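Undergrad: sequence-free structure coming up:
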């Protein structure tokens, strides 16, 4: 596999980092995950805009990532070098150049890009989902971005595996639902769409934005805010959504839900 790192195309076997790496030592950086299909990156402008907000928040700079055309061309070239003709998953990381302890000495961001084959997941339902007992989200200046310091998601993932669940819902420190392990959380009730607000500490997802735009364009009520876990109990359908797909939940803890809904199918048909 060919990767891109620090202005070079390299074999994935190449040693590109040393122990003096702020991404390794401090999780100091951001990342972005995108899907390439039909000869383009889905929702590229939205991914690029979120990336710009993330690097600004973290006070990072990178010349390639400041230019949407330059970054897009680099990603497409990398996909071509890896001979990925149909679908690809793109992961872009920016970590800070070395220097300093918790207080960094540099704003220079080092860009690394990985691509691999992406096979759309045919599974549109997760059978058993739990609420996390171990992890809580909280809102802060950078909580809506994808940060390299993702320890809370790793802990939630370990809990999910330990409890033999197919996904896990993280709540905020006040007990409001926030997000799932890898996606934003949604539910439909009376043909209205609900989702936790960014103020719960969840990621400001690209697919979350597309769902909101779809609802606004089609006269479908869309609500974002603070919702206790009991708000899910009366839902017609509950689902998780990210750029890889929309997945319905068949059961959350002891409560069972429908997994089919006309509005959910419309969203899948238009957005995925």
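TA: Received, thanks. Fair warning: this is a prediction, and the values are worked out from it, not measured in the lab.

Undergrad: Please count neighbours and contacts with C-alpha atoms only from this point.
TA: Will do.

Undergrad: Pretty sure residue 64 sits against residue 71.
TA: Yes - taking contacts as Cα atoms under 8 Å, residue 64 lies within contact range of residue 71: 5.6 Å.

Undergrad: show me the residues around residue 129 that make contact.
TA: 165, 166, 167, 168, 169, 249, 251, 252, 253 (Cα atoms under 8 Å, 6 or more residues apart in numbering).

Undergrad: what's the neighbour count on the last one?
TA: Neighbour count of residue 253, defined by other Cα atoms under 10 Å: 11.

Undergrad: Determine the three-state secondary structure at the closest residue to it other than its chain neighbours.
TA: Distances taken as Cα to Cα, 6 or more residues apart in numbering put residue 130 closest to residue 253, at 5.1 Å, once the chain neighbours are dropped. Here residue 130 is strand, with the state taken from DSSP: H, G, I helix; E, B strand; the rest coil.

Undergrad: can you pull the contacts of residue 130?
TA: Each residue near residue 130 by Cα under 8 Å, 6+ apart is listed here: 160, 165, 167, 168, 169, 252, 253.

Undergrad: And the second one, how far from residue 250?
TA: Residue 165 sits 12 Å away from residue 250, taking Cα to Cα, to the nearest Å as the criterion.

Undergrad: got any residues that touch both of those two?
TA: residue 128.

Undergrad: Name the nearest of the contacts of residue 129 relative to residue 34.
TA: Nearest to residue 34 among these: residue 167, at 20.9 Å, using Cα to Cα.

Undergrad: Based on its surroundings, how many neighbours for residue 199?
TA: Neighbour tally, residue 199, other Cα under 10 Å: 20.

Undergrad: An error on my part: the question was meant for residue 98.
TA: For residue 98, the neighbour count with other Cα under 10 Å is 20.

Undergrad: putting a second one here so we can go through both:
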């Protein structure tokens, strides 16, 4: 029996009371963007998902190939009629059984999808103010660099941003250094230097982060660095922007009293769209 909001009922073996992702955050996930029936950066997403499963000691099924995952995602968005422009989330979780110690390392997966309005990435140049989130800190460890179903810091930071009329918050690690936004990696431009925190600082090993670093290296005169960023560095920057595979690049317009340009963000977005259209 279970009690759900005051009502008792028989426990169904398939309900959330048995799901380990729900009970313990024992799951990992990837969010992908689909354009014209093609999953962008599929190989990067697939290998990050496989690496995440290995880190948390999940058993990877023999049939869980990149081709299999691609087929399953595209089957869903095609049946929904949204294959022209969509986002899909693949959640992988350990099968039911056990308490902290699982009874099995075998997995199940769930894919859900929703339509997106735009096919190409567009630069949002509207007001986008951020501030630091200091209630909780991200630890500098391997688990912080993968997407697990335990995202309580991101949830509470989102609530803080909403309560304070902010577009986003900047997360800090346990050394009080800048690592990322709530839902994307952060980049800082100072003069001709483009800086983003190294993954070892606890930031997500982002798929779009990888694309932006590769594109920036092709721009003449830009120095690319993976370096520690302190909160004090942000106010000295010329430009700040966030990245993820769904939004692409989001310029930050204001941090405290400092306002920023978006010149490099605009150029990188153009190159990002060009690279997608070529593939």
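TA: Here it is on my side, so go on. Given the structure is predicted, the values throughout are model-derived calculations rather than measurements.

Undergrad: care to give me the TM-score?
TA: Scored by TM-score structural alignment, normalised by the length of structure 1, the superposition of the two chains gives a TM-score of 0.88; 256 aligned residues with a Cα RMSD of 1.8 Å.

Undergrad: Please enumerate the helices of structure 1.
TA: All helices of structure 1, identified by DSSP state H, fall at 22-26, 44-57, 68-81, 151-162, 206-217, 262-271.

Undergrad: which outside residues touch the second one?
TA: With Cα under 8 Å, 6+ apart as the test, helix 44-57 of structure 1 has contacts from 30-32, 34, 61, 65-66, 68, 141-142, 145-146, 206.

Undergrad: Reformat those as TSV; add neighbour count and distance to residue 118 of structure 1.
TA: Formatted as TSV, these follow (neighbours: other Cα atoms under 10 Å; distance: Cα to Cα, whole Å):
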residue	neighbour count	distance to residue 118 of structure 1
30	25	22
31	19	18
32	19	15
34	21	10
61	20	29
65	20	23
66	14	26
68	15	23
141	11	32
142	17	28
145	22	23
146	21	20
206	23	18
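
Undergrad: one step back: now, of the contacts of residue 129 of structure 1, which are buried?
TA: Buried positions within those, assessed by neighbour count (16 or more other Cα atoms under 10 Å), are 165, 166, 167, 168, 169, 249, 251, 252.

Undergrad: Just these: which are in strands?
TA: Counting by DSSP state E, those place 167, 168, 169, 249, 251, 252 in strands.

Undergrad: Take those and write them to CSV, including distance to residue 85 of structure 1.
TA: Converted to CSV, those look like this (distance: Cα to Cα, whole Å):
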residue, distance to residue 85 of structure 1
167, 31
168, 33
169, 35
249, 32
251, 37
252, 38
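
Undergrad: which one of the residues you listed sits closest to residue 75 of structure 1?
TA: Nearest member of these to residue 75 of structure 1, counting by Cα to Cα, is residue 167, at 30.3 Å.

Undergrad: how close does the closest residue to that closest one other than its chain neighbours sit to residue 236 of structure 1?
TA: Closest residue in space to residue 167 of structure 1, ignoring its immediate chain neighbours: residue 129 at 4.9 Å, by Cα to Cα, 6+ apart. Between residue 129 of structure 1 and residue 236 of structure 1 the distance, using Cα to Cα, works out to 16 Å.

Undergrad: do the same with residue 116 of structure 1
TA: With Cα to Cα as the criterion, residue 116 of structure 1 and residue 236 of structure 1 are 36 Å apart.

Undergrad: how many neighbours does the aligned residue in structure 1 for residue 249 of structure 2 have?
TA: Using TM-score structural alignment as the criterion, residue 249 of structure 2 maps onto residue 246 of structure 1. Residues lying near residue 246 of structure 1 (other Cα under 10 Å) number 24.

Undergrad: if I pick residue 246 of structure 1, what's in contact with it?
TA: 124, 239, 240, 268.

Undergrad: for residue 212 of structure 1, what are its contacts?
TA: Applying Cα under 8 Å, 6+ apart, the residues near residue 212 of structure 1 are residue 222.

Undergrad: scratch that, residue 84 of structure 2
TA: Per Cα under 8 Å, 6+ apart, neighbours of residue 84 of structure 2: 34, 35, 36, 37, 119.

Undergrad: The first one contacts residue 78, doesn't it?
TA: No - using Cα under 8 Å, residue 34 of structure 2 is not in contact with residue 78; the gap is 10.6 Å.

Undergrad: more neighbours, these two?
TA: Neighbour count, other Cα under 10 Å: between residue 34 of structure 2 and residue 78, residue 34 has more, with 25 against 12.

Undergrad: residue in structure 1 matching the more buried one?
TA: For residue 34 of structure 2, the aligned position in structure 1 is residue 36, judged by TM-score structural alignment.

Undergrad: ok, that match to residue 81 of structure 1 distance?
TA: From residue 36 of structure 1 over to residue 81 of structure 1 (counting by Cα to Cα), the distance is 14 Å.

Undergrad: and the gap between the residue nearest to residue 160 of structure 2 when sequence neighbours are not counted and residue 168 of structure 2?
TA: Spatial nearest neighbour of residue 160 of structure 2, excluding adjacent residues (Cα to Cα, 6+ apart): residue 133 at 7.7 Å. Computed as Cα to Cα, the residue 133 of structure 2 to residue 168 of structure 2 distance reads 9 Å.

Undergrad: Please apply the same query to residue 215 of structure 2.
TA: Taking Cα to Cα, one finds residue 215 of structure 2 at 25 Å from residue 168 of structure 2.

Undergrad: now swap in residue 148 of structure 2 and tell me
TA: In terms of Cα to Cα, residue 148 of structure 2 sits 20 Å off from residue 168 of structure 2.

Undergrad: what's the answer for residue 16 of structure 2, then?
TA: Separation of residue 16 of structure 2 from residue 168 of structure 2 (Cα to Cα): 31 Å.

Undergrad: Can you get me a residue count around residue 36 of structure 2?
TA: 11.

Undergrad: Could you tell me which residues make contact with it?
TA: Residue 36 of structure 2 sits next to 83, 84, 85 when contact means Cα under 8 Å, 6+ apart.

Undergrad: ok, now with 10 Å
TA: 82, 83, 84, 85, 86, 119 (Cα atoms under 10 Å, 6 or more residues apart in numbering).
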